[in-house]
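1. how would this look folded up:
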Amino acid sequence: MEFRLSEDQRLLVETARKVGERFGSAYWRDLDARKAYPAEAWQAICDAGLCAIALPEEHGGSGLGMLEMALAVEALCAGGAGSTLAQLFMLNPIFGGVSIARFGTPAQKRALLPGLARGEVTFCMALTEPDAGTNSLEVRSFARAEGDGWRLNGRKVWITAVPQATKMLVVARTRRVEEVQRRTHGITLFLVEPDRPGVTHSAIEKLGTNTLPSSSVFLDEVRVEPEDVVGRVDEGWPALLEVLNTERIVTTAGLVGTVELAIRLAVDYARGRRVFGATPIAAYQGLQFPLAQAHALGEAARLLNRKAAALCDLGEPYGSPANQAKLLAAQAAAQATERAMQTMGGMGYAKEFDVERLWRDARLFRFAPVSEEMVLNYIAVHDLGMPRGY
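-> Below you'll find the predicted structure:
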């Protein structure tokens, strides 16, 4: 097992770190206040080749793997953005890149992947529904056969960056649950433009991740054609699992970067803060120990996530380490941001010191894209061999 990064990987991390620091905390603080989309930062990421890390070389990518993507996301998020920047990688190299590169038709790859690599084509994914959150097999959006295509109807909720997306990856049933023997059968993935007739969306007001809007999406008799299908009709479940598991890796990488950033901000503040005499508060064990604990937990998540990414690149099962890493990373980010705020006292509550933004944004990932409880269910059933109780 190799723990050292190769020279190429170190150069990749250095590139990502420079881009992340170029768009540092002040940039994200301003966007958060204005609820503005980070178009400039994403274009710079694409220009640096970081969006295209894992895309095929024949379509403008670098042909590398999920490990390299995780390394880049860690460094980018640690530069000042925190966990919300990782969502841009979920949206584009994962929802768009993984689905099309691994399951798309040659025509879809030619039409969309080069634009994705250049930042000209962006994506979102419409999976979650009001009555089918974590339980993706219960999606009720339905595509009714019509001629050689379908008419798509349904409602989606908590869909990220719909107004900015060129394409939306929609998860729908083409066979109803009542009609199939296996619930995994009858699910199909479609590519639909957010401005296609019959698609409407409305914003959801929320606590954090303000730089990326969340929306309710309504699908009303939306016409979809055979060329809109990603993968196989009725057999979209394996492709969806691949998208969701690689999403875990990117989510965790962003949280690991958040842990690093929050602790750095706290330590820098504590070194310069003196309250009782000449000793900086950074010397107080009451402040040191919680930050050290969060750091250790973040490092454990980092290693598990890199294991998951490496196994993914080898074509071996990686669902368990990916889920375990996400669980630990979300907890580590919660601890790191909370204790960074506590270290700063009242100033930790001030927007100008940034940790309150990191805390608000990271809180989302205790229950998204999969909740802690469902990860623990997964571990109990799949890793411990315990009976399923839900």
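2. For the rest of this, base every contact and every neighbour count on C-alpha atoms.
-> OK.
3. what comes up buried for stretch 32-52?
-> Across stretch 32-52, burial judged by 16 or more other Cα atoms under 10 Å covers 32, 35, 37-38, 41-46, 48-52.
4. for the stretch 101-250 of the chain, what spans make up the strands?
-> For the stretch 101-250 of the chain, the strands defined by DSSP state E, counting those that start in this stretch cover 123-126, 142-146, 149-160, 167-173, 187-192, 199-203, 214-224, 229-230.
5. how about the helices of the stretch 51-200 of the chain, start to end?
-> 66-76, 84-89, 99-103, 106-118 (DSSP state H, counting those that start in this stretch).
6. In JSON lines: these, plus mean neighbour count.
-> Listed next are the helices of the stretch 51-200 of the chain as JSON lines, based on neighbours: other Cα atoms under 10 Å:
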{"stretch": "helix 66-76", "mean neighbour count": "27"}
{"stretch": "helix 84-89", "mean neighbour count": "24"}
{"stretch": "helix 99-103", "mean neighbour count": "20"}
{"stretch": "helix 106-118", "mean neighbour count": "19"}
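7. Residue 193: which of these is closest?
-> Nearest of these to residue 193, taken as Cα to Cα: helix 106-118 at 12.6 Å.
8. How far off centre is that closest one?
-> 21 Å (Cα atoms, centre = their mean, to the nearest Å).
9. do stretch 63-79 as well
-> Its chain's average C-alpha position is 12 Å from that of stretch 63-79, according to Cα atoms, centre = their mean.
10. So which of the strands of the stretch 101-250 of the chain has the densest surroundings on average?
-> Among those, strand 123-126 has the highest mean neighbour count (mean count of other Cα atoms under 10 Å), at a mean of 27.
11. about what we covered before: include distance to residue 22 when you put the strands of the stretch 101-250 of the chain into JSON lines, please.
-> Output for those, formatted as JSON lines (distance: least, Cα to Cα, whole Å):
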{"stretch": "strand 123-126", "distance to residue 22": "24"}
{"stretch": "strand 142-146", "distance to residue 22": "44"}
{"stretch": "strand 149-160", "distance to residue 22": "25"}
{"stretch": "strand 167-173", "distance to residue 22": "28"}
{"stretch": "strand 187-192", "distance to residue 22": "34"}
{"stretch": "strand 199-203", "distance to residue 22": "30"}
{"stretch": "strand 214-224", "distance to residue 22": "26"}
{"stretch": "strand 229-230", "distance to residue 22": "36"}
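12. what packs against the helix or strand encompassing residue 357?
-> With elements taken from DSSP states H and E, the one containing residue 357 is helix 355-363. Applying 3 or more Cα pairs under 8 Å, 6 or more residues apart in numbering; DSSP states H and E, one finds that helix 355-363 contacts helix 237-272, helix 319-344.
13. Sequence B follows; please return its structure for comparison with A:
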Amino acid sequence: MQSASESYPEIREGIRALCEGFPAEYHRKIDEARGYPEDFVDALTREGWMAALIPEAYGGSGLGLTEASVIMEEINRAGGNSGACHGQMYNMNTLIRHGSEEQRQTYLPRIATGELRLQSMGVTEPTTGTDTTKLKTTAVRRGDRYVVNGQKVWISRVQHSDLMILLARTTPVDQVARKSEGLSIFLVDVKEAMRKGMEVRPILNMVNHETNELFFDDLEIPVENLIGEEGKGFKYILTGLNAERTLIAAECIGDGYWFTDRATAYARERRVFDRPIGQNQGVQFPIAEAHIEIEAANLMRYEACRKFDAGLPCGAEANMAKYLAAKASWEAANVCLQTHGGFGFACEYDVERKFRETRLYQVAPISTNLILSYVAEHVLGLPRSF
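-> So this is what the prediction gives:
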């Protein structure tokens, strides 16, 4: 039986070939400099990988989330970090599924060629976190413009993006029947916004992940940049969030395989007391357990992708895939570090860099506790806990 990790061989071979041109030294230097892998993202774009989800009619490959997830997985398995570019993949779904035909014609072909990047999504706020329906950023219509005021936090890649998906409240919460109503999605011209009404403040963090705090002061957005129907934005944004969680699950799976591959190779080669350390069950068993958990998470990833691509509800599967994969990759990271001993802390082995990168996904883009709450309420039917 073919392993799930061996499916889609042409995509895997293509990404691996590209990644060979960006070895560990490249990613290590980018991390040391707290830089952005511009050349790497440009190469992915030139070869069409970043346009995987764009329909062929708009210049893309017309692939599904399943194939996109394999692309993300392979980048991480090769030692890279898809966090530099994955935003374009999941943000794309919001525009493709809910944008007007005019919007798709205007933006998608230019995104496919790399003329434009859609890498950023502005949802999270300092005082609301994942309680999205209580966000305070407002967009008030005045003639042919919406005027935006408010604040966002942990908004990634905005400094390396031309377009941003923005969620804001267009109807006050006390004027809607349900608090999930009255929220709308806009497509923001980032460079124009930075000149007129949007301030960007970088947030330094333990991972070399470009993320920012945004401040909106009477930012004007053209009415034609509203995506879909006014007030329906929360429903639309779930499309992107389910894609995001599934793609990040795939990235964690790629990380997990990277960790177990490295741990296995080191355990074969490292000799202590005249025998390879991998001959000892105390070393073997944790690596084997990590591999088993990654393989299991992989199956849930493919189930979430299958449902998403079929247009079926997939919130439970997307959340569970993200939970299982993030947990498996973090456990594999610990095993890899422990297997390497002191050498695992040396930057030249890349274990510590990947260790930091995969740790993020216990917290973002949705924490493990919130996933457990989601499953308890929406799958098991238990009372809402918050």
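14. What value does the TM-score take for this pair?
-> TM-score of the superposed chains, computed with TM-score structural alignment, normalised by the length of the second structure, equals 0.95; 382 aligned residues with a Cα RMSD of 1.8 Å.
15. okay, the helix holding residue 357 of the first structure sits on what stretch of the second structure?
-> The alignment of helix 355-363 of the first structure onto the second structure (TM-score structural alignment) covers residues 351-359.
16. Can you list the buried residues in that stretch?
-> Across stretch 351-359 of the second structure, burial judged by 16+ other Cα under 10 Å covers 351-355, 357-359.
17. How far off centre is it?
-> In terms of Cα atoms, centre = their mean, the centre of stretch 351-359 of the second structure is set 16 Å apart from its chain centre.
18. picking that back up, among the helices and strands packed on helix 355-363 of the first structure, which is the most enclosed?
-> The highest mean neighbour count among those, using mean count of other Cα under 10 Å, belongs to helix 319-344: a mean of 26.
19. In the second structure, what stretch matches that helix?
-> Using TM-score structural alignment, helix 319-344 of the first structure lines up with residues 315-340 of the second structure.
20. Give me the mean deviation of the matching stretch from the first structure.
-> In the superposition with the first structure, the average deviation recorded for stretch 315-340 of the second structure is 0.8 Å (mean Cα distance after the TM-score superposition for the first structure).
21. Can you give the contact residues for stretch 182-193 of the first structure?
-> Stretch 182-193 of the first structure is contacted from outside by 137, 165-177, 180, 224, 228-237, 240, using Cα atoms under 8 Å, 6 or more residues apart in numbering.
22. can you name the residues of the second structure that it overlays?
-> Under TM-score structural alignment, stretch 182-193 of the first structure corresponds to residues 178-189 of the second structure.
23. in which helix or strand would I find residue 21 of the first structure?
-> helix 7-22.
24. Show me what counts as buried in that helix.
-> For helix 7-22 of the first structure, burial by neighbour count (16+ other Cα under 10 Å) applies to 9, 12-17, 19-21.
25. right, and the helix or strand after it?
-> Moving toward the C-terminus from helix 7-22 of the first structure, the next helix or strand (DSSP H and E) is helix 25-34.
26. what's the mean deviation for that next one versus the second structure?
-> By mean Cα distance after the TM-score superposition for the first structure, the fitted helix 25-34 of the first structure averages 1.0 Å away from its aligned residues in the second structure.
27. That helix versus helix 237-272: what angle between them?
-> Following axes from the mean of the first three to the mean of the last three Cα atoms, to 10 degrees, one obtains 120 degrees for the angle between helix 25-34 of the first structure and helix 237-272.
28. what angle do helix 25-34 of the first structure and helix 355-363 make?
-> Per the same axes, to 10 degrees, the angle that helix 25-34 of the first structure makes with helix 355-363 is 70 degrees.
29. any idea how far helix 25-34 of the first structure is from the chain center?
-> Put simply, helix 25-34 of the first structure sits 20 Å off its chain's centre (Cα atoms, centre = their mean).
30. again with stretch 12-21 of the first structure
-> Offset of stretch 12-21 of the first structure from its chain centre (Cα atoms, centre = their mean): 19 Å.
31. same thing with stretch 368-385 of the second structure?
-> Relative to its chain's centre, stretch 368-385 of the second structure lies at 22 Å (Cα atoms, centre = their mean).
32. so where in the first structure does it end up aligned?
-> Stretch 368-385 of the second structure corresponds to residues 372-389 in the first structure, going by TM-score structural alignment.
33. ends of that stretch, how far apart?
-> 16 Å (Cα to Cα, to the nearest Å).
34. And stretch 202-215 of the second structure, by the same measure?
-> Termini of stretch 202-215 of the second structure sit 12 Å apart (Cα to Cα).
35. which other residues reach that stretch?
-> With contacts defined as Cα under 8 Å, 6+ apart, stretch 202-215 of the second structure is touched by 31, 34-36, 83-84, 149-159, 197-201, 356-357, 360.
36. and what of stretch 80-88 of the second structure?
-> By Cα under 8 Å, 6+ apart, the surrounding residues in contact with stretch 80-88 of the second structure are 19, 24, 27, 36-37, 41, 50, 72, 75-76, 117-121, 157, 209-210, 244, 247, 251, 357.
37. centre of the chain versus it, how much separation?
-> Relative to its chain's centre, stretch 80-88 of the second structure lies at 7 Å (Cα atoms, centre = their mean).
38. Now do that stretch: distance from first to last residue.
-> One end of stretch 80-88 of the second structure sits 16 Å from the other (Cα to Cα).
39. Tell me how far the residue of the second structure most remote from its centre lies from residue 339 of the second structure.
-> Centroid-distance maximum for the second structure: residue 274 at 44.3 Å, with Cα atoms, centre = their mean. As judged by Cα to Cα, residue 274 of the second structure and residue 339 of the second structure stand 17 Å apart.
40. wait, isn't residue 223 of the second structure in contact with residue 144?
-> Yes - taking contacts as Cα atoms under 8 Å, residue 223 of the second structure lies within contact range of residue 144: 5.4 Å.
41. Name the residue in those two with the higher neighbour count.
-> Neighbour count, other Cα atoms under 10 Å: between residue 223 of the second structure and residue 144, residue 223 has more, with 16 against 11.
42. So what does the more buried one match up with in the first structure?
-> Matched to the first structure by TM-score structural alignment, residue 223 of the second structure sits across from residue 226.
43. ok, that match touching residue 146?
-> No - at 10.9 Å, residue 226 of the first structure does not count as touching residue 146 under the criterion of Cα under 8 Å.
44. quick revisit: would you mind giving the buried residues of stretch 351-359 of the second structure as TSV with distance to residue 263 of the second structure added?
-> Below are those laid out as TSV (distance: Cα to Cα, whole Å):
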residue	distance to residue 263 of the second structure
351	10
352	13
353	15
354	13
355	13
357	17
358	16
359	17
